[in-house]
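J.: no sequence for this one, just the structure:
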């Protein structure tokens, strides 16, 4: 069974890059165009890991993390932040909200796959 990834990012380019990288590596890829859509489709997808941007319309990445962590069923699913932001304050805020890790854009395919495998224990 493939590891399911839900990527939430308002950039079509980033979603396309993630799709190419993750599908090539054997992951089952799903995406949402903003935080609200990501939280709304989360129960139907039941992902093994979530990747979220921070700066998005409708619901930002911090809101995504807080909403997903607000439900007991979601407390164990790893959430990786993938963003251009890199300030220590934002990283600390994401960690305190419940993020598992932080990856800065532009991402390296191999590093992203390694991080996903590490947080999910998956082979893909």
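T.: Done, it's in. No experiment lies behind these values; they were computed from the predicted model shown.
J.: Please count neighbours and contacts with C-alpha atoms only from this point.
T.: Fine.
J.: Dead centre of this protein: give me the residue that sits there.
T.: In the chain, the C-alpha nearest the mean C-alpha coordinate belongs to residue 51, at 0.7 Å (CA atoms, centre = their mean).
J.: Pretty sure that residue sits in a helix.
T.: No. According to DSSP: H, G, I helix; E, B strand; the rest coil, residue 51 belongs to no helix; its state is strand.
J.: OK, contacts around it?
T.: 5-8, 79-82 (CA atoms under 8 Å, 6 or more residues apart in numbering).
J.: Residue 92 and residue 25, how far apart?
T.: 30 Å (CA to CA, to the nearest Å).
J.: Equivalent analysis for residue 69, please.
T.: 27 Å.
J.: Over to residue 15?
T.: Distance of residue 15 to residue 25, given as CA to CA: 15 Å.
J.: this is the comparison structure:
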């Protein structure tokens, strides 16, 4: 399955997402900060999906999206934002800057698994 980088400043969210996606066979890599996430993306070209919190200390969500798009050379790389933000202007700005999907917290594991599956589509090469 896919290598997925999950970035959130909440250890509880990281644990929930890791457990949900690893139960589906995915290799889940976690990070507490945007800066650390960028380093992991540079070091591991096998990452196919980023799941990013939008509101974290340090690097802003929009800048993390922009920097990720500069770093990742894989055209199949997808980016899902997982956030409490539900304002249409914030969501549309993130999508305009490179996010592929937006999911609002709180979420349940089934919703998350479904969203990840939809992002990968029928790409069997993962």
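T.: Nice, I can see it. All figures in this text were calculated on a predicted structure; none of them were measured in a lab.
J.: TM-score of the superposition?
T.: With the length set by TM-score structural alignment, normalised by the length of structure 1, the two chains reach a TM-score of 0.90; 123 aligned residues with a CA RMSD of 1.8 Å.
J.: on that earlier part again, have a look at residue 15 and residue 25 of structure 1 and say which one is more surrounded.
T.: A direct count of neighbours by other CA atoms under 10 Å for residue 15 of structure 1 and residue 25 places residue 15 higher, at 19 against 14.
J.: so where does that one fall, helix or strand?
T.: Using DSSP states H and E, residue 15 of structure 1 maps to helix 12-24.
J.: and if you look at residue 80 of structure 2?
T.: Here residue 80 of structure 2, judged by DSSP H and E, is contained in strand 78-83.
J.: In contact with residue 52 of structure 2, which residues?
T.: Residue 52 of structure 2 sits in contact with 6-8, 61, 79-83, where contact means CA under 8 Å, 6+ apart.
J.: got it, and residue 82 of structure 2?
T.: Neighbours of residue 82 of structure 2 in contact, by CA under 8 Å, 6+ apart: 51-54, 102-105.
J.: most surrounded residue in those residues?
T.: residue 53 (29 neighbours).
J.: Could you give the number of residues near the closest residue to residue 11 of structure 1 other than its chain neighbours?
T.: Nearest in space to residue 11 of structure 1, with sequence neighbours left out and distances taken as CA to CA, 6 or more residues apart in numbering, is residue 33 at 7.4 Å. When counting by other CA under 10 Å, one arrives at 17 neighbours for residue 33 of structure 1.
J.: Repeat that for the one 3 residues further on.
T.: The number of residues packed near residue 36 of structure 1 is 20, by other CA under 10 Å.
J.: I'd guess it is in a helix, am I close?
T.: Yes. Residue 36 of structure 1 forms part of a helix when assessed by three-state DSSP.
J.: What spatial separation is found between it and residue 120 of structure 1?
T.: Where residue 120 of structure 1 is concerned, residue 36 of structure 1 sits at a distance of 24 Å (CA to CA).
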